[in-house]
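1. Okay, sequence plus prediction incoming.
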Amino acid sequence: MVLNLQSNIQLFHNYLYQVGYAKKTQHQLKSMILEFVSHQNITCFTEVNQHHIKNFYCYLQTRPLRRRDGSLSPSTIRQFVFALKTFFEWMERSGQIKYNPVSGIKFIRKSNKRTRHPLSATEINQLFSAAENLKERALLHLFYSCGLRRSEAMLLNTRDIDFTEGLLYVRKGKGAKRRVIPLTKNVIGDFEEYFITTRSKQKYKDRLADDAFMLTYAGRRMGCNSYYRQFKKILGNSGIEKQEISLHHLRHSISTHLLHAGMPMELVRDFLGHSELSSTLIYAKADKAQIRSI
């Protein structure tokens, strides 16, 4: 049975939901496939070939932004590529196409990103010393000690931290990946003290914040902006003079520090939730000896 385009795309959206992708990602990937279909005038997915994929990829290099001036960032273009790969791999696995048009294509990666340098151990200590309360220490632990992404911290619930076993569960990581992060005695101690003395006494304002591990002072689940503002406050009190330090710097920093402490690259990959070692190599600053050992 041949399904029409809209039915295929809706089934793909249902698949993303079933395997655990975040709602924002579900919508984003679906929209990107719709844009591909529209731009390439696709009438049937069985007729899509590498020519369509390559043409669309070339178009993305100059495709203007819709809400402001400028063109797509390299990371957004990579997200389009991810959407195409995920969609056609799903189509192939589900038997709707016999040939995956994306397979075998090598996409040229361009990046205009400035290099993100990890913080030193001294600078990390400065941040923790600048934390004024248990909530701020817990925040630093989430992004440094646990290496979480912002989206993962936003979704973190109290039930995701096992205080007895010293484990933190990431149930919906990037690409719907799940992982378990072991916690040191220092980290689990700070988390537990924060939960008992601060979090358990806070009143939440809506159902979505009921089980959230981190709440705003207004009693709502901590979002990206809330985490960012809280971190900037800590950073401002730390005396660190580097410019444009973000929460993501903490994730880069812990991965680099773990490598330099002797943790095998494969374990750092699992800690970060990466699928490929190549991502970890780009992400963390490994020394030459560590790269040769892979």
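-> Perfect, thanks for sending it. Given the structure is predicted, the values throughout are model-derived calculations rather than measurements.
2. going forward, measure contacts and count neighbours with C-alpha atoms only.
-> OK.
3. where exactly do the helices run in the protein?
-> Ranges of helices in the chain, per DSSP state H, are 5-18, 23-39, 50-62, 74-93, 121-130, 134-140, 150-155, 185-197, 224-238, 247-260, 265-272, 277-283, 288-292.
4. Who are the packing partners of the third one?
-> Using 3 or more Cα pairs under 8 Å, 6 or more residues apart in numbering; DSSP states H and E as the contact test, the elements touching helix 50-62 are helix 74-93.
5. Can you give the contact residues for the helix it packs on?
-> Outside helix 74-93, the residues within contact range by Cα atoms under 8 Å, 6 or more residues apart in numbering are 12, 29-30, 32-33, 57, 60-61, 97-103, 109-112.
6. what angle do it and helix 23-39 make?
-> 80 degrees (axes from the mean of the first three to the mean of the last three Cα atoms, to 10 degrees).
7. In helix 74-93, which residues are buried?
-> For helix 74-93, the neighbour count (16 or more other Cα atoms under 10 Å) marks 74, 77-81, 83-91 as buried.
8. Closest to A212 out of the residues you listed?
-> Using Cα to Cα, the shortest approach to A212 within the buried residues of helix 74-93 belongs to Q79, at 28.3 Å.
9. Just the buried subset of the contacts of helix 74-93, please.
-> Buried residues within the contacts of helix 74-93, defined by neighbour count using 16+ other Cα under 10 Å: F12, L29, K30, M32, I33, Y57, L60, I97, Y99, N100, P101, V102.
10. nearest to H51, of those residues?
-> For the buried ones among the contacts of helix 74-93, the nearest to H51 is P101 (8.5 Å; Cα to Cα).
11. Put this next to the previous one:
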Amino acid sequence: MRNWSAKIIEHGGSKRIAVYFEKNAKLIARIKCLPGAKWSQTLQVWHLPDHTANRIRFNLPQKDNGLNPDKKEVLTDFRHYLITKRYSENTIKTYTEALTSFLKYYNNKEISHINNNDVIVYQHDYILKKKLSVSFQNQIINAIKLYFGILKNNTIVVEKIYRPKQERLLPNVLSKTEIKKILEAHQNIKHKTLLSLIYSCGLRRSELINMKPRDVDSHRMVIIIRLAKGKKDRIVPLSPKILSLLRDYYKQYRPKVWLFEGIKPGSPYSAKSLQNVLKQALEKCKIQKPVTLHWLRHSYATHLLENGTDLRYIQEILGHNSSKTTEIYTHVSTKSLQNVKSPFDDL
């Protein structure tokens, strides 16, 4: 017998899933671990983002996506598979939305009759005609290969589904001078520490938001990044300057649960607020480039490489699965290029 109930509510201008249960330390600890979980003091209830994975988790009706009943059943089975495989919330959302798009295109065709040529037609007549990105196309293919790879009695040969040619885009990198201007733009110690920690440890935005005070190990001078991309833990070196900044920040703000919290104590700092902190810093130091938080991570990796750090260590620090991902920074490092003399100078 379940000891909770859930329903869709309107809260803070958006739909949320409210979860009701008797006060229980174990249940509170469990719901706190779910991404986006928040406590409403006004409503006296825990609530979560209203998306498909959470609707399935709490046995709520799923949003109508326009699919025929047989396709809806397929999508539900696929979601259950992803959940039991413990894919992240974001991956489940991405893959189910991608597969929904494909199934909707062939809404009136039986699953068992969909073949490899249908995949090609969908890419040509839908993705290319709508001028959708290579990234989106890859997400569709990932979802199709994953679903039809586990489905029996179908006419698709997964191994023959090809991917689009990858774009070879270089990461955006800022100079050390630009980085210094950005990090020194804010007088507010919380804002300064937020941006400084991302750059000094090469963090992803989500890694910073999900960090807790206990993850900072001042004795070993490392920060533990827990359940990062790919559900992997890793450690990154902790700069003495950052440790000093963190201590000053901690004394002033005394966070309760998360290292960086929002306006309400115990709630994590929002991704939107973090982006705004960067935007304000750029305005203050008059940098016109369309800088994102990920540029700080790219800049950190490139500056490490230019300082002579071995690529293997950079790979470990950034949490890359493949060394090929890390090797891209060799193409944006200017250290070697600065030693190349242009023949134009001899004219």
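-> Sure, I can see it. Because the structure is a prediction, the values reported are computed rather than measured.
12. Need the TM-score between these chains.
-> Superposed pair, TM-score by TM-score structural alignment, normalised by the length of structure 1: 0.73. Supporting alignment: 265 aligned residues with a Cα RMSD of 3.5 Å.
13. rewinding a little: can I get the helices of structure 1 in CSV with distance to Y169 of structure 1?
-> CSV is the format used below for the helices of structure 1 (distance: least, Cα to Cα, whole Å):
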stretch, distance to Y169 of structure 1
helix 5-18, 19
helix 23-39, 19
helix 50-62, 36
helix 74-93, 25
helix 121-130, 23
helix 134-140, 16
helix 150-155, 10
helix 185-197, 13
helix 224-238, 19
helix 247-260, 16
helix 265-272, 11
helix 277-283, 20
helix 288-292, 28
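14. mind checking which of these is nearest A176 of structure 1?
-> Nearest to A176 of structure 1, of all the helices of structure 1, is helix 5-18, at 8.7 Å by Cα to Cα.
15. tell me what the closest one is packed against?
-> Judged by 3+ Cα pairs under 8 Å, 6+ apart, helix 5-18 of structure 1 is in contact with helix 23-39.
16. Pull the most distant pair out of the buried ones among the contacts of helix 74-93 of structure 1.
-> The widest separation within those (Cα to Cα) is 24.6 Å, between L60 and I97.
17. Show where stretch 271-282 of structure 2 falls in structure 1, residue numbers please.
-> Per TM-score structural alignment, the counterpart of stretch 271-282 of structure 2 in structure 1 is residues 224-235.
18. what residue of structure 1 takes the place of L197 of structure 2?
-> Under the alignment (TM-score structural alignment), L197 of structure 2 pairs with L142 of structure 1.
19. just checking, its match touches L148?
-> Yes. Between L142 of structure 1 and L148 there is a contact at 5.9 Å, judged by Cα atoms under 8 Å.
20. So which residue is smack in the middle of structure 2?
-> Among the residues of structure 2, the one closest to the centroid is S206, at 5.8 Å (Cα atoms, centre = their mean).
21. What does it correspond to in structure 1?
-> In structure 1, the residue matched to S206 of structure 2 (TM-score structural alignment) is S151.
22. Relative to G273 of structure 1, how far out is that match?
-> Using Cα to Cα, to the nearest Å, we find S151 of structure 1 at a distance of 13 Å from G273 of structure 1.
23. Need the residues touching each of these two.
-> G173.
24. Which residue is the nearest non-sequential neighbour of the aligned residue in structure 2 for A130 of structure 1?
-> Aligning on TM-score structural alignment places A130 of structure 1 opposite A185 in structure 2. In this structure, A185 of structure 2 finds its nearest non-sequential neighbour in A281, 5.3 Å apart by Cα to Cα, 6 or more residues apart in numbering.
25. thinking again about what came up before, so what's the match of A130 of structure 1 up against?
-> The neighbours of A185 of structure 2, taking Cα under 8 Å, 6+ apart as the test, are K192, A281, L282, K284, C285.
26. tell me which of those residues are still there in structure 1?
-> Using both residues aligned by TM-score structural alignment, their matches' Cα atoms under 8 Å, structure 1 keeps these contacts from the contacts of A185 of structure 2: A281, L282, K284.
27. give the contact list for the first one.
-> Right, the one you point to is A281 of structure 2. So A281 of structure 2 contacts I182, L183, A185, H186 (Cα under 8 Å, 6+ apart).
28. 10 Å instead, please
-> Residues counted as contacts of A281 of structure 2 (Cα atoms under 10 Å, 6 or more residues apart in numbering) are K181, I182, L183, E184, A185, H186, H191, K192, L195, Q275, I287.
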